[in-house]
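J.: below are the sequence and a predicted model for it; my questions follow.
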Amino acid sequence: MDVNNLEDRIDVLYFATSDFVERAPFAEISVEKSEPDQSGTFTIEFGGGELTTRQRTEANHTFSDMIGRLANLKDALKNSCTSSGLMKQTVEDCINNCPELCLIIDINNAEKHGYPLERKERSGRSPKIDNIRKELAVPLLPGRFSNLLTDGVVGLEADVVDGNHKFIMDVRDLIEGATSAWEDFCVRHFPSKSQAILEKREQLDKRSVWEAEMASKREEVDLLVADDRAWIPISASEIHHHMFLRAKDSATSQVLATGKMRKTVEENSESATIPIFDVTIGENFELSKSEKVWEVLTTQTEEQLGLIHNYYWDLFNPPAFAR
């Protein structure tokens, strides 16, 4: 990497922070599910737990790397100011007007010179990273709460606290706020070197529009699918291709699958399975006809079924900018 090249520095910064900010893929989710109790409910444990010594070391390295890269961008920007005829104070003003950047500079200086700092602090709050932990993290897409078990991860998070151990903000908000401030500065003063920033923001704008459209569709789908009154019982022998079905366990009434029947099965065969594409988790199932309570969605016009199918298809096959 050319340390004097602002565009290279921005690319490396994005590489260091993007996964953490967007999804925090720290560990695969580990699920333990209890058996249903008499009320038909069950408990799920997500396997967060305490960090191991190695995980804590890796977490400290991750935070140190991100904070160091954000703090050290200050000098690269000052060098760019000099070559572009701008005052270096412009960079200092940007930092002083951004609470997140002030915290970043203080935390980075404390790592280099010791805590608490003897020199004057930017924030005046003696900030430090504390309470490093695992948290359940899922993609923030409308409707994806129903796909928690397949999309969830145990993510990395921590607190920023002051010298009195008072909470200031999450590390995630710290990283996002500081990154955004540097982005604004670069776009304003060095537009020719900000292509990566502009491309990233264009993708985020597209994602926001897509998520708003999906949220609107979700409201329509909920009216059709989420209302129990829209479902009526149906016998296994009456089920046929393209029906929108819901299967429940006959003993517990627990919903096993909700979706569209994929193909025709042998008529009047109690031993046959029902092939269903479960729209709530995006997976195919083969469910035995027996020992199930089958229900069919009553609002089954072609237009309504198309709306439901397209919504869930888009949800599980999002465009690249929405992943």
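T.: Arrived safely. Residues are numbered from 1 along each chain as shown.
J.: going forward, measure contacts and count neighbours with C-alpha atoms only.
T.: Will do.
J.: buried stuff in stretch 102-112?
T.: Buried residues in stretch 102-112, defined by neighbour count with 16 or more other C-alpha atoms under 10 Å: Cys102, Leu103, Ile104, Ile105, Asp106, Ile107, Asn108, Asn109, Ala110.
J.: show me those that map onto strands.
T.: Applying DSSP state E to the buried residues of stretch 102-112, no entry is found in strands.
J.: now, which of those lie within helices?
T.: Among the buried residues of stretch 102-112, the members found in helices (DSSP state H) are Cys102, Leu103, Ile104, Ile105, Asp106, Ile107, Asn108, Asn109, Ala110.
J.: tell me the one of those nearest Asn310?
T.: Sorting those by distance to Asn310 puts Ile104 at the head of the list, at 44.1 Å, by C-alpha to C-alpha.
J.: so can I have a markdown table of the buried residues of stretch 102-112 showing distance to Arg188?
T.: Shown next, in a markdown table, are the buried residues of stretch 102-112 (distance: C-alpha to C-alpha, whole Å):
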| residue | distance to Arg188 |
| --- | --- |
| Cys102 | 20 |
| Leu103 | 22 |
| Ile104 | 21 |
| Ile105 | 22 |
| Asp106 | 25 |
| Ile107 | 26 |
| Asn108 | 25 |
| Asn109 | 27 |
| Ala110 | 30 |
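J.: use this one as the comparison:
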Amino acid sequence: MGSAGLMVGQILGQLPACLLLFRDIWKKEKNLIKKSVHFGSIKRLLIRYKKFPLFSTWSSLMNTSSVHLPVLLLAVFFSPAAVGQYTLANRVLMAPVSIIGSAISQAFLQKAIEENRKERLGEFSLLVFRKLLAFGFIPLILLSIAAPELFNVAFGPEWEKAGLYVQFLSVWVLFVFISSPLSSIFNILELQKENLFFNSLLFLSRLIVLLIGGFLGNDVLTIALFGITGAILWFYHVIWLLKLAGVHFKVTITSLLTEAGVGLPFFLAAAALKFLIKSDVLLIVLLMAVLMVFVLYRFKEFVINTGKRKGVTM
């Protein structure tokens, strides 16, 4: 059945699981469902949360479309090799970000709802922002510095260009990593229309820069434009979310500059190693050592701060 068969197969594959789940819920909670679920309550909730189907559905569609847009347009303008290089670079960057971001997002949503009721959403959002920035900034920067050498060693010389792509995409991915949990603020504050606006802006900007790069016929320039535009928009996204939560712009910028100052010695050390070391394997090993020092430093800092909050002398 071609592509239609994939969609039909996906639906048929999920349908039995949904029916079995409904059957189990009905057996265990049949009386509760009959008592509490009725037309009046459904109508009231539909009106109360109408923004979710009206805006969130389209917002998710725009977001998903923008995620797949680079692969489609790179395939139109460039060779399959360029598509493969981008796909590998994107997977290496996004795999840990997606796993960690998804886990943090679930915990953030639950806690943020409670903090919003106590009118402390801004304070809590700023705390999460600082933690994500502290633990995401230097690892992604180090990966960016070593990316060409890392891809050369891990995947072979023919994939070294994917490492170059990583260097252009890393700052964008950093702000995606930070924004991913914080994006729940839109739903907590019931600002689905604003979320739709951002995802529409993201889709249009990606479409424009990919078309520009494609017509110019330079895949590296295309990825560079894509990464820079994405970094700017997701940086704006972080600022906007924190502002909605009640965090002043100046406080957000101060946090960014503070973290940049903390990470500067690690960045300079990594840059010096990149300049001095000619062996790819040795460079990767030494940068992993720098990363381990950074992790230990952050862990010690976290333990000390936790001890101070509990009144423990470290």
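T.: Cool, got the structure. All of these numbers come straight from a predicted model, not from anything done at the bench.
J.: and the TM-score between them?
T.: With the length set by TM-score structural alignment, normalised by the length of the second structure, the two chains reach a TM-score of 0.26; 133 aligned residues with a C-alpha RMSD of 6.3 Å.
J.: and Ile175 of the first structure, how many neighbours?
T.: With neighbours defined by other C-alpha atoms under 10 Å, the count for Ile175 of the first structure comes to 21.
J.: isn't it up against Val21?
T.: Yes - taking contacts as C-alpha atoms under 8 Å, Ile175 of the first structure lies within contact range of Val21: 7.5 Å.
J.: against Leu70 of the first structure, how distant is Glu202 of the first structure?
T.: Look at Glu202 of the first structure and Leu70 of the first structure: by C-alpha to C-alpha, to the nearest Å, they are 22 Å apart.
J.: check Leu204 of the first structure too.
T.: Per C-alpha to C-alpha, Leu204 of the first structure is found 21 Å from Leu70 of the first structure.
J.: buried stuff in the host helix or strand of Asp65 of the first structure?
T.: Assignment of secondary structure by DSSP states H and E places Asp65 of the first structure within helix 53-84. For helix 53-84 of the first structure, the neighbour count (16+ other C-alpha under 10 Å) marks 59, 62-71, 73-74, 76-81 as buried.
J.: likewise stretch 135-151 of the second structure?
T.: 136-151.
J.: now flag whichever of those is closest to Leu196 of the second structure.
T.: Among these, and counting by C-alpha to C-alpha, the member closest to Leu196 of the second structure is Gly136, at 26.5 Å.
J.: quick one: the strands in the stretch 201-323 of the first structure, in order.
T.: 231-233, 244-249, 255-261, 273-278, 283-288, 292-297 (DSSP state E, counting those that start in this stretch).
J.: who are the packing partners of the second one?
T.: Contacts defined by 3 or more C-alpha pairs under 8 Å, 6 or more residues apart in numbering; DSSP states H and E place strand 244-249 of the first structure against strand 255-261, strand 292-297.
J.: want to throw the ones you listed into JSON lines with distance to Phe285 of the first structure and mean neighbour count?
T.: What follows is these, written out as JSON lines (distance: least, C-alpha to C-alpha, whole Å; neighbours: other C-alpha atoms under 10 Å):
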{"stretch": "strand 255-261", "distance to Phe285 of the first structure": "8", "mean neighbour count": "21"}
{"stretch": "strand 292-297", "distance to Phe285 of the first structure": "14", "mean neighbour count": "21"}
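J.: now the strands of the stretch 201-323 of the first structure as CSV including distance to Asp8 of the first structure?
T.: Listed next are these as CSV, based on distance: least, C-alpha to C-alpha, whole Å:
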stretch, distance to Asp8 of the first structure
strand 231-233, 57
strand 244-249, 52
strand 255-261, 48
strand 273-278, 45
strand 283-288, 41
strand 292-297, 55
